[in-house]
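Engineer: Need a 3D model of the sequence below.
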Amino acid sequence: MPDYVNPFFYSPSPGLFPPESDRLSVHQKMLKVGLNTGNMMFASALHRVLGSEAGSAWAPRVEDFDAEKVGADHDCVVIAAANWLQPRSDFGALAEKLEKTGLPCFLIGLGAQAGSFSARPELPEGTRRMLDVVSHRSNKIAVRGPFTAEVLKTVGIENVEVTGCPSLLVASDNHIEKPAQTPQRIGIAGSRGAPNDKLLVAKQITHTLSRKLSQLMLDQPLDFIAQAEIPDINILMSQGRYDDVRPDWIEFLEKYYGAGIDRISSAITEKMNVFFNIPDWLDYLKDMDFIVSTRLHGTIAALIAGTPTLLIVHDSRTREMFEIMGIPSVPAEDIDPDAIDFKALYDSVDTNKFTVGLPAYRARYIRFFEENGLRHNL
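Structural biologist: Sure, this is the predicted structure:
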């Protein structure tokens, strides 16, 4: 079995931005994390386990991927994947880069996204080509759960290992303590990316809950951890100024929050947080009592920090992670958006299944790495 020791990572930032990154614009930083800071969680874990966060060579975008140089300087390509199996994502350009390297390619943490397990996402031709390249250049592909494995099977890819998301490879085996008292410092990690007027009328429970949780930040003592809410992040990084925020974004925010921009800006400045550095993110979470999240990696970050958390399960991606990794969760349908009871949600958190399952989860990854000849430090 080969021993691959010098991987090139096709991944978002591993979550350790150098000091000079303070000069980067919000847009530039968001591009480095794949437009969602949660992506740093799985990228960081893979860099730490298979390479070095500080010294690993990586590229966050196809445009930054020099296939000829990678082929000459490295012995394999590690692809830190996310919920890539969906109709709107075409990875044909990545397939071309991977082919040009001539190297073994290892796809890790791949997930499929659909409204439910009964739906199978249609995969673009470019994505199928990328999957075919990786399937032939590795022993197995590491996927997040059985649903993703089934989606791959429909396009003829069967050399698959169900491993879960790699983000939790850096989690501690220690049991997460949940003090008996009512939580005081509560954080929200809601799901909303770029402005989209469809979100204002969408009836899906995830959109309804995410919007309601965002609105509660205006009136209640709640923190909000932003990951992909670009207009909000721009206001936050400008210390509440919104002069340079696009007028259509301001109009969207006022409709979404149901308030004027001055009030929104004040709440964002006082209560919203965004992190481009994982140690800072985890330190912040360690001081929180409870995190309620519709975001998978918002939940995972809290688990790594040892903070009680609850994932609101609302699609195939979040359900798959709950089932394979034992993440504390609640079905979105069980929450009334107009009567969210944070104390009841906190009382329902049970981290035992997650803690007990960590050794088996880690063993699955060790087996995957060793079957593919990837040197690791687990």
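Engineer: When you work out contacts or count neighbours from here on, use the C-alpha atoms and nothing else.
Structural biologist: Noted.
Engineer: Residue 312 and residue 114, how far apart?
Structural biologist: 16 Å (C-alpha to C-alpha, to the nearest Å).
Engineer: ok, how many other residues are close to the residue lying closest to residue 178 once chain neighbours are set aside?
Structural biologist: Spatially, and ignoring its direct neighbours in sequence, residue 178 is nearest to residue 308 (6.2 Å; C-alpha to C-alpha, 6 or more residues apart in numbering). A total of 25 residues lie near residue 308 under the criterion other C-alpha atoms under 10 Å.
Engineer: this one as well, want them side by side:
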Amino acid sequence: MITVYDTACGSLNMGDEIIMDAVMMHLESLFSHEQFCRYPTHYALAAKTLKKAWQNPLAFVGGTNLLRNYWRFRARKNQWSIGFFDGFKMQPAILMGAGWNSYAEKPEWKAKVFYNNALSKQYLHSVRDQYTLEKLKACGIENVINTGCPTLWQLTPEHLKQIPSQKAQSVVFTLTDYSRDIEADVQLIQCLKEHYLSLYFWAQGSEDNQYFDQLAEQHPELFNGIVRIATNLNAYNTLLKDHEIDFIGTRLHAGIRALQLKKRVIIIGIDNRAIEMHRDFNLPVVERHDLTLLKQRINMQWQPEIHLPFDAIAHWKSQFVN
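Structural biologist: Below you'll find the model as predicted:
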């Protein structure tokens, strides 16, 4: 039995489902004869439940913005709902593509103590980007390598060659409820209307639809004709599979899912995750206010050249191969 700290269970962001899909695909490939028991990271667990999670010889943490500069004593106050003192008692966990939640200053002492107790010293940890690696090293965690997010691991050069080099006639876009910039987002939609015949909208986060409605109320003519697809991951997957369509939007993992399904993608960078993954791996990202570059990328012929650390990924996986 293997413990998996599940970052999608109870999440208000379907990007976490995309991450956990990849996490479980790779873990099931590595441990084909093991059973996995998944415990949510978003909610504090009862002591009895935690003891069960800590009984298993291996425990993996499935990606996302789980790490940060500080750690609270009470579990429910933390991004990963494990209390400070639980770090001394738990089966040390192994990070799998985890990331730092935002740009921040020097980690405080409780975070350093927690990570040094809660994270395995026996196994290498896999992190999403170089920024996260440097943050963990600042906490005294040296057994860590940058593998990128597990959602990227299948994006081999052979896979990327199958992505169209020219724009489609249709585009699906996303907005981000917690990073609202009405002027920039309206300009984004105006840009998409100028360059595509059909526009689709998918809400990845819990309040993205409300933000869409707010913008539509303010700009009814602009939003006329935009098709809003069902707010679930199956609907989004089906749209991508059944249409010749591009993705352009502010939701990082909606863009990565489109890359997985061999679609032309431009991610609008609004936070450290997309920007750092662009810096490390050349993920196709355009920063939010660079409309000139966005228009150029839409209209020019190009294919993604994502430079993944396949040797580091293989090295991390090799720890678990007998």
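Engineer: Contacts only, for the residue mapped onto residue 120 of structure 1 from structure 2.
Structural biologist: By TM-score structural alignment, residue 120 of structure 1 lines up with residue 104 in structure 2. Counting by C-alpha atoms under 8 Å, 6 or more residues apart in numbering, residue 104 of structure 2 touches residue 69.
Engineer: residue contacts, residue 182 of structure 2?
Structural biologist: Residue 182 of structure 2 sits next to residue 215 when contact means C-alpha under 8 Å, 6+ apart.
Engineer: do the same with residue 236 of structure 2
Structural biologist: With contact set as C-alpha under 8 Å, 6+ apart, residue 236 of structure 2 has these partners: 202, 229-230.
Engineer: Give me the PyMOL select line for the residues you listed, limited to the buried ones.
Structural biologist: A single PyMOL command selects the buried members of those (16 or more other C-alpha atoms under 10 Å):
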select buried, resi 202
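Engineer: Of the contacts of residue 236 of structure 2, just say which sits nearest to residue 195 of structure 2.
Structural biologist: Comparing these against residue 195 of structure 2 with C-alpha to C-alpha places residue 202 closest, at 18.6 Å.
Engineer: what does that closest one align to in structure 1?
Structural biologist: Using TM-score structural alignment, the partner of residue 202 of structure 2 in structure 1 is residue 225.
Engineer: Longest helix in structure 1, please.
Structural biologist: helix 352-371 (DSSP state H).
Engineer: Report all helices and strands that that one contacts.
Structural biologist: Helix 352-371 of structure 1 is packed against helix 316-325, with contacts defined by 3 or more C-alpha pairs under 8 Å, 6 or more residues apart in numbering; DSSP states H and E.
Engineer: Work out which residue lies at the spatial centre of structure 2.
Structural biologist: residue 253 (5.0 Å; C-alpha atoms, centre = their mean).
Engineer: which ones are touching the aligned partner of it in structure 1?
Structural biologist: Here residue 253 of structure 2 is matched to residue 297 in structure 1, going by TM-score structural alignment. Contacts for residue 297 of structure 1 (C-alpha under 8 Å, 6+ apart) come out as 38-39, 41.
Engineer: how close does the closest residue to residue 286 of structure 1 other than its chain neighbours sit to residue 323 of structure 1?
Structural biologist: Nearest non-adjacent residue to residue 286 of structure 1, counting by C-alpha to C-alpha, 6+ apart: residue 305, 5.5 Å away. According to C-alpha to C-alpha, residue 305 of structure 1 and residue 323 of structure 1 sit 21 Å apart.
Engineer: Of those two, which one has the most company?
Structural biologist: The neighbour count for residue 305 of structure 1 versus residue 323, taken as other C-alpha under 10 Å, is higher for residue 305 (21 against 14).
Engineer: That one: what's it in contact with?
Structural biologist: By C-alpha under 8 Å, 6+ apart, the contact set of residue 305 of structure 1 is 171, 282-283, 285-286.
Engineer: Pipe those into JSON lines and attach secondary structure per row.
Structural biologist: As requested, the contacts of residue 305 of structure 1 are exported to JSON lines (DSSP: H, G, I helix; E, B strand; the rest coil):
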{"residue": "171", "secondary structure": "coil"}
{"residue": "282", "secondary structure": "helix"}
{"residue": "283", "secondary structure": "helix"}
{"residue": "285", "secondary structure": "helix"}
{"residue": "286", "secondary structure": "helix"}
